[in-house]
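*Asks:* what follows is a predicted structure for the sequence shown.
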Amino acid sequence: MQDINLWPLEGLDPLKRQSLLTRTEADLSLYLDQVKPIIEKVKKEGDQALLEFTQKFDGASLNLDTIQVTEQEFLDAETEVNDETLDAIKYASQNIRQYHEAQKPQEMVMQEVRSGSYVGEKYLAIPSVACYVPRGKGSFPSVLMMNAIPAVVAGVEQVVILTPPGPDGRVDAATLVAAKENGINQVYKCGGAQAVAAVAYGTNTLPKCSKIVGPGSPWMIAAKQHLAHLIDPGIPAGPSESIVFADDTVDGALAAMDLLIEAEHGPDSSAYLVTTSSRVAQEAISAIPQHWLSMSELRVEYSKTVLTGPMGGIVLADNIEQAFEFINDYAPEHLQILSQDAWKYLGKIRNAGEVLLGQHSPSTLGNFVLGCNAVLPTSGAAATVSPLSVMDFMKFMSVAYVTQCGYPEMAKHAKVLATYEGFDAHANAVSDKRKSLIK
């Protein structure tokens, strides 16, 4: 087996350093070409195309009556999920709901900018959203909760779930239970580029939606790019990625354990341990094979591929400044800070989807139960994009009101600027002519 990568930053070739910042979906050119015929077929043939692609890509035989999950399937799912899992779903749902309810703005906010002149915002939910829950590498009820709960809290009228079925034509039982727990009963058995096309155009079975959110494969991301003129593609959320920073106050075996959290998602994930400590680096390298002994063969394979490939491993920095320069350039989806004094590093972080501080805050908690949203910007988008939130499912309208006493001062200055810019109608609308027309 190839050794786990160890990348010393000092003296690293600039091109090689840049390559460490690359993610799987950074170049979508191949996928963009491949999804075009899928999109066109769904546009022309609707549900029939979905049935064909579900058979081809998911190995599931569906018909027009089974594309949407039935009430009986919801009932069956409840009997398949054990009490422990049900309790965990309810626990996570409560925390996620509480976190996002605190984000929801007041319906109307106004301020008086000048005497008698008021400006503000009125907040409204968007009309519809499709929440994508991937299936290819596992079953993810947590993804449903992270995507759908803030939409429900925001007040979106129509929240639908898109998720690929298994070969048996069924949706993961825990995912259905999570949907029902949060008041969602529209779940559709389709995935990939075809699912994006279906809600972008609408079919006889699937509704046309205003927005689509959720992580997915490069094919799904490419389809969102193609169809961004028809449906809001949401934040960029591609394959999982993380950086674990560990200073010299922690055990390298702990850093290794947390490094594997996002690395096990799939061979297209990205995961780095960044440290200034050679001891931590060597302890981590030694501990990783021991951690693999308690993981399934599939998850070991995925994480080995990541940590020995071009998008993972251990990054050794000469000093703290160099370490955080790399971290900020990378702008990770997940950033975990392992230290006995983790808070002292928070001020050094500019770019990250989420920051988990301390030895008791592994990404596992953030991914499932803490409440903060685990649908996070990937591929460096965390430099300018925030995690999924209630505001992703809301918009606001500017609202303004000027009273009779507030008008003269506003009109005087507005007329000067309108005249300077050559807009005659603008100037006329705030001239003395207005007084004679107001009743």
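*Replies:* On my side now, so go ahead.
*Asks:* from here on, contacts and neighbour counts on C-alpha atoms
*Replies:* Fine.
*Asks:* wait, is V250 part of a strand?
*Replies:* No - applying DSSP: H, G, I helix; E, B strand; the rest coil, one finds V250 to be coil, outside a strand.
*Asks:* spatially nearest residue to it, not counting backbone neighbours?
*Replies:* Nearest residue to V250 in three dimensions, chain neighbours excluded: S339, at 5.9 Å (CA to CA, 6 or more residues apart in numbering).
*Asks:* just checking, that neighbour touches L356?
*Replies:* No - using CA atoms under 8 Å, S339 is not in contact with L356, being 11.0 Å away.
*Asks:* pull the contacting residues for V119.
*Replies:* By CA atoms under 8 Å, 6 or more residues apart in numbering, the contact list for V119 reads 110-113, 398-401.
*Asks:* which SS class is it?
*Replies:* Per three-state DSSP, V119 ends up strand.
*Asks:* what is the burial count for P105?
*Replies:* P105: 15 surrounding residues under other CA atoms under 10 Å.
*Asks:* take a look at this one as well, against the first:
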Amino acid sequence: MAKVNLQRLASLEPAARKALVRRSETDLSYFLERVQPILDAVKKEGDEALARLGREFDKADGLTPGDLKVTDADFDRAFDQVDPKVVDAIRFGIGNIRSFHEEQKPEPMWLKEVRPGAFAGDRFTPINSVALYVPRGKGSFPSVTMMTSVPGVVAGVPNLAIVTPPGPDGAVDAATLVAARLAGVETVYKVGGAQAVAAVAYGTDTVQKARKIVGPGSPWVVAAKRLLAGVIDPGLPAGPSESIILADETVSGALAAMDLLIEAEHGPDSSAWLVTSSERVAEEALSALPDLWSRMTPQRAEFSQKVLSGPSGGVVVANDMDDACAFVNEYAPEHLEILSTRPFEYLGEITEAAEILLGPHTPVSIANFALGPNAVLPTSMGAATYGPLSVNDFMRRSSIGYVTQKGYPVLADAARTLAEYEGFSSHAIAVSDLRQSYLKG
């Protein structure tokens, strides 16, 4: 049984404390070097490279350039392959996700009269084409399909396409196809990893070029997004899963341990910490883990044991809850549970978290699958500047200005004064008396 990492903040040197917040994708040098040849191959060879790389990396034996796009028959067959109870759960989750994101959608346009006769505002229109990345390396994730597809559909993006790795049989996960169709996306490509990012960035004979890509992925995907940022908008930084369970003395340590394992089971590159000021909670959590691991599938138990015994996971004991909250803000987690019977007492102290789930009845599981807020979240301290994936990520904002004859003189005078001060003669001429003479004809 793995020995779980236990840290006490009071005894840590600054360098050791800093090491606790480090993520698996902080240093991408290993992946950047190895990803570049993949991107070059896709740019040069297109579909041929995608099929070859699918056979090599995804073990999709027999995958050919003609197999890269999911067919209508594949979609229809998926509904026969997926348990009706799973289909119903997907439909239920999509309903809540759609309801939540419809509330996010901005008004198409607003204008405010900033001065008499002068109007300014914004107009929102959907991005023309967005690719949705759905990972598969450590499992199948129809929930990611739900979370990426629904806001894009609500935003009205005319060209939405999913890229996801094929399995060894060369097929896309059936539940992913069910989720795509129920969400309203009918274009799915059997392409994953760094090569998928290259495919939608450059376009191929089969894969349509996109202006943006969203969705979580491995460090290989993160590295590809970084290298292609000048070709395609890489969206918010979404890498391997990470979470903090912030627990006070009002809850069971076993409950905290159970929720700690939620994100830890994603893979050995995940990050997961239980942060508490209670020695009792810490001890109960450590004692509960062996039993919880025995209830998990062997692979997921192994993943979470590696996380909690390594440098990116375990139990952190703080001096008090103020210290615990300060550590959370320093960490800027993707997922944060405030596990307490009085969670709102701590909410005001948290400023750096992408998702904040309040109370013992709001585990990350519910948020990931069914509640409605988006579970595609910034990682690697991205929460310090980014928020969750939203409808706005699928829209572009244009500023709108309209000045009437009545409003023109006072704005022109101010603009001319500043233009002359900054030395822009053409700016100044455009709002000089010469304009008035042209307007009079």
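*Replies:* Nice, thanks for sending it over. Here the structure is a predicted model, which is why all the values come from computation and not from measurement.
*Asks:* quick check, nearest of the contacts of V119 of the first structure to T384 of the first structure?
*Replies:* Nearest to T384 of the first structure among those: S398, at 23.4 Å, using CA to CA.
*Asks:* circling back: the residue nearest to V250 of the first structure -> the second structure?
*Replies:* By TM-score structural alignment, S339 of the first structure lines up with S340 in the second structure.
*Asks:* OK, contacts around that match?
*Replies:* S340 of the second structure touches 247-251, 358-360, counting by CA under 8 Å, 6+ apart.
*Asks:* got JSON lines for the residues you listed, with distance to A430 of the second structure too?
*Replies:* Below are the contacts of S340 of the second structure laid out as JSON lines (distance: CA to CA, whole Å):
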{"residue": "A247", "distance to A430 of the second structure": "62"}
{"residue": "D248", "distance to A430 of the second structure": "63"}
{"residue": "E249", "distance to A430 of the second structure": "67"}
{"residue": "T250", "distance to A430 of the second structure": "67"}
{"residue": "V251", "distance to A430 of the second structure": "67"}
{"residue": "L358", "distance to A430 of the second structure": "56"}
{"residue": "G359", "distance to A430 of the second structure": "59"}
{"residue": "P360", "distance to A430 of the second structure": "62"}
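*Asks:* in ChimeraX, select just the buried ones from these.
*Replies:* Filtering the contacts of S340 of the second structure down to the buried ones (16 or more other CA atoms under 10 Å) takes a single ChimeraX command:
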select :247,248,249,251,358,359,360
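*Asks:* Three-state assignment for the residue nearest the centre of the first structure, please.
*Replies:* Nearest residue to the geometric centre of the first structure (CA atoms, centre = their mean): V375, 3.0 Å. When classified by three-state DSSP, V375 of the first structure comes out as coil.
*Asks:* which elements pack onto the top helix by length along the second structure?
*Replies:* With DSSP state H setting the assignment, residue counts place helix 84-104 as the longest helix in the second structure. With contacts defined as 3 or more CA pairs under 8 Å, 6 or more residues apart in numbering; DSSP states H and E, helix 84-104 of the second structure has these neighbours: helix 142-155, helix 174-183.
*Asks:* mean shift between the longest one and the first structure?
*Replies:* Taken over the aligned residues, the distance from helix 142-155 of the second structure to the first structure averages 0.6 Å (mean CA distance after the TM-score superposition for the first structure).
*Asks:* what's the mean distance for the next helix or strand after that helix versus the first structure?
*Replies:* Next along the chain after helix 142-155 of the second structure, taking DSSP states H and E as the criterion, comes strand 159-163. Comparing strand 159-163 of the second structure with its match in the first structure after superposition yields a mean distance of 0.4 Å (mean CA distance after the TM-score superposition for the first structure).
*Asks:* what range in the first structure does strand 159-163 of the second structure sit on?
*Replies:* The aligned range for strand 159-163 of the second structure is 158-162, by TM-score structural alignment.
*Asks:* tell me the buried residues in the matching stretch?
*Replies:* For stretch 158-162 of the first structure, burial by neighbour count (16+ other CA under 10 Å) applies to 158-162.
*Asks:* what about the residue nearest to V385 of the first structure when sequence neighbours are not counted, neighbour count?
*Replies:* Nearest non-adjacent residue to V385 of the first structure, counting by CA to CA, 6+ apart: P377, 6.3 Å away. By other CA under 10 Å, 29 other residues sit near P377 of the first structure.
*Asks:* same deal with D413 of the second structure?
*Replies:* Neighbours of D413 of the second structure (other CA under 10 Å): 14.
*Asks:* skipping adjacent residues, who's closest to it in space?
*Replies:* Computed as CA to CA, 6+ apart, the closest residue to D413 of the second structure that is not its neighbour in sequence is V431, at 7.5 Å.
*Asks:* with L177 of the second structure instead?
*Replies:* Nearest non-adjacent residue to L177 of the second structure, counting by CA to CA, 6+ apart: F75, 5.9 Å away.
*Asks:* who's in contact with Q48 of the first structure?
*Replies:* Residues near Q48 of the first structure by CA under 8 Å, 6+ apart: 42, 64.
*Asks:* actually I90 of the second structure, not the one I wrote
*Replies:* Listed by CA under 8 Å, 6+ apart, the contact set of I90 of the second structure reads 142-143, 146, 179.
*Asks:* any chance you could map the helices in the stretch 301-439 of the first structure?
*Replies:* Assigned by DSSP state H, counting those that start in this stretch, the helices in the stretch 301-439 of the first structure fall at 320-330, 363-368, 407-420, 424-429, 433-437.
*Asks:* what's the average distance of the last one to the second structure?
*Replies:* Read that as helix 433-437 of the first structure. Averaged out, helix 433-437 of the first structure is 1.4 Å away (mean CA distance after the TM-score superposition for the first structure).
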